[in-house]
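Participant: Sequence first, then the predicted structure:
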Amino acid sequence: MSSTTRRRFQHPAALIGAAVLAASITACGSSDTTSATSPATSAPAPASASAAAGVLTVRDPWVKAADKGMTAAFATIVNDGDTDVTITGVSTDVSRAEIHEMAMADGKMTMRQKQGGVVVAARSQVALEPGGDHLMLMDLTRPVRAGDQLDVTLTFADGRTQTFTTVAKPFTGAQESYAPGHGASPAS
């Protein structure tokens, strides 16, 4: 092999090696155990997005399996950067989607679209979790079965986007219902 050819392949190999190492380290950071309030593991979770691949790091992404109607996606979103990042939108290829929150209204807990999005402060993280902020998938165009992998795209206030892959899992944990008429206010 000529020295020109060797130089041409050294850099991509280093990048691939670094990406594999980063994904391995990130994926090993979770110590999930299955319990009544954790999603049951039915398939291995996809590797988390690495900071080098996008604006934020997405850890332990998953979506609640559902046959029809609505469901929700969850993850821990990490901002290793020096500036705050605001997530203003979300999209998937299986439904329309919004950022939702659980909040008190008229003395009861309701689910509603989160105005202004989710701010992930510099050098911090935000949990998207059952009973709290989450990514709401509405009007599913097909069932989301345990083990299915879905691509979810986040849109940021500055117009950038980032896509990550999440896995569907059965979940009965906090007993919230992601169906119309079950504590969810209509989408704005």
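Facilitator: Cool, the structure landed.
Participant: all contacts plus neighbour counts: C-alpha atoms, from now on.
Facilitator: OK.
Participant: Surely G117 and I87 touch.
Facilitator: Yes: using CA atoms under 8 Å, G117 makes contact with I87 at a distance of 5.4 Å.
Participant: just the helices in the protein please.
Facilitator: For the chain, applying DSSP state H gives helices covering 3-27.
Participant: Tell me where it has strands.
Facilitator: Ranges of strands in the chain, per DSSP state E, are 57-64, 71-79, 85-92, 96-105, 108-113, 118-120, 124-128, 134-138, 149-156, 161-169.
Participant: If we go by neighbour counts, what in the fourth one is buried?
Facilitator: It refers to strand 96-105. Neighbour counts over strand 96-105 (16 or more other CA atoms under 10 Å) mark A97, E98, I99, H100, E101, M102, A103 as buried.
Participant: Give me the contact list for that strand.
Facilitator: 88-91, 109-114, 117-118, 131-140 (CA atoms under 8 Å, 6 or more residues apart in numbering).
Participant: Return a PyMOL selection command for the buried portion of these.
Facilitator: Under the burial definition 16+ other CA under 10 Å, those of the contacts of strand 96-105 that qualify are selected in PyMOL by:
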select buried, resi 88+89+90+91+110+111+112+113+114+117+118+131+133+134+135+136+137+138+140
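Participant: Take this one as well and set it beside the first:
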Amino acid sequence: MAKGLLAVLTLATLTASCAKIEAPAASDAWVRLAAVPGRPAAGYFTLHGGKADTKLIGVSVAGVPRVELHLSRMTAGDMMTMDATPSVDLPARATLPFEPGGRHAMLFDVPAGLTPGKTTTMTFRFSDGETAVAEAKVVSAGASGPE
């Protein structure tokens, strides 16, 4: 009986330790600087959903005092506009791109030391308490993405 119980407990422990915890993640991060110094830069990345639905509730960038989530959209008059949003839904196991012309992060008061060719750390906060980190390449204004 004791050997059987020990075998069950050992199997349960091994199974639990082998189970992969799937948390939200971020990849392909990059920051495009503004054409005019002092104007906001834009952050782009791809989010990958974990094992459960969650929401992206914030992004921080090393050295940048304020980052907002934004969504670009076309108005009825065929003009592009942006709206700030407090969060973005991230369904389980979904891939959600943040790219020019769509969802993105606006970086305000970017420090002068953040220049093209450098990298910076982006940290993503989710409503389920998880965080994800990605290194972002910094590119100049007008660049279509990192090379």
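Facilitator: Perfect, thanks for sending it. Model, not experiment: these values are computed from the prediction.
Participant: quick one on the thing from earlier: check the buried residues of strand 96-105 of structure 1 against V144 of structure 1 and report the nearest one.
Facilitator: Of all the buried residues of strand 96-105 of structure 1, V144 of structure 1 sits closest to A97, with 14.1 Å by CA to CA.
Participant: how far away is the closest one from Q149 of structure 1?
Facilitator: A97 of structure 1 sits 16 Å away from Q149 of structure 1, going by CA to CA, to the nearest Å.
Participant: cool, and V78 of structure 1?
Facilitator: According to CA to CA, V78 of structure 1 and Q149 of structure 1 sit 21 Å apart.
Participant: And for T163 of structure 1?
Facilitator: Distance of T163 of structure 1 to Q149 of structure 1, given as CA to CA: 13 Å.
Participant: and for these two, which residues touch both?
Facilitator: Common contact partners of T163 of structure 1 and Q149 (CA under 8 Å, 6+ apart): none.
Participant: returning to what we had before: want to try JSON lines for the strands of structure 1, with distance to S3 of structure 1 as columns?
Facilitator: Below are these laid out as JSON lines (distance: least, CA to CA, whole Å):
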{"stretch": "strand 57-64", "distance to S3 of structure 1": "37"}
{"stretch": "strand 71-79", "distance to S3 of structure 1": "40"}
{"stretch": "strand 85-92", "distance to S3 of structure 1": "43"}
{"stretch": "strand 96-105", "distance to S3 of structure 1": "51"}
{"stretch": "strand 108-113", "distance to S3 of structure 1": "57"}
{"stretch": "strand 118-120", "distance to S3 of structure 1": "46"}
{"stretch": "strand 124-128", "distance to S3 of structure 1": "45"}
{"stretch": "strand 134-138", "distance to S3 of structure 1": "50"}
{"stretch": "strand 149-156", "distance to S3 of structure 1": "41"}
{"stretch": "strand 161-169", "distance to S3 of structure 1": "37"}
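Participant: between the ones you listed, which one is nearest to I25 of structure 1?
Facilitator: For the strands of structure 1, proximity to I25 of structure 1 was assessed by CA to CA; strand 57-64 is nearest, at 11.2 Å.
Participant: Relative to structure 2, which residues correspond to the closest one?
Facilitator: Strand 57-64 of structure 1 corresponds to residues 25-32 in structure 2, going by TM-score structural alignment.
Participant: mean shift between that stretch and structure 1?
Facilitator: Stretch 25-32 of structure 2, aligned to structure 1 and superposed, deviates on average by 1.5 Å (mean CA distance after the TM-score superposition for structure 1).
Participant: OK, contacts around L47 of structure 2?
Facilitator: By CA under 8 Å, 6+ apart, the neighbours of L47 of structure 2 are P24, A25, A26, S27, L90, A94, T95, L96, P97, F98.
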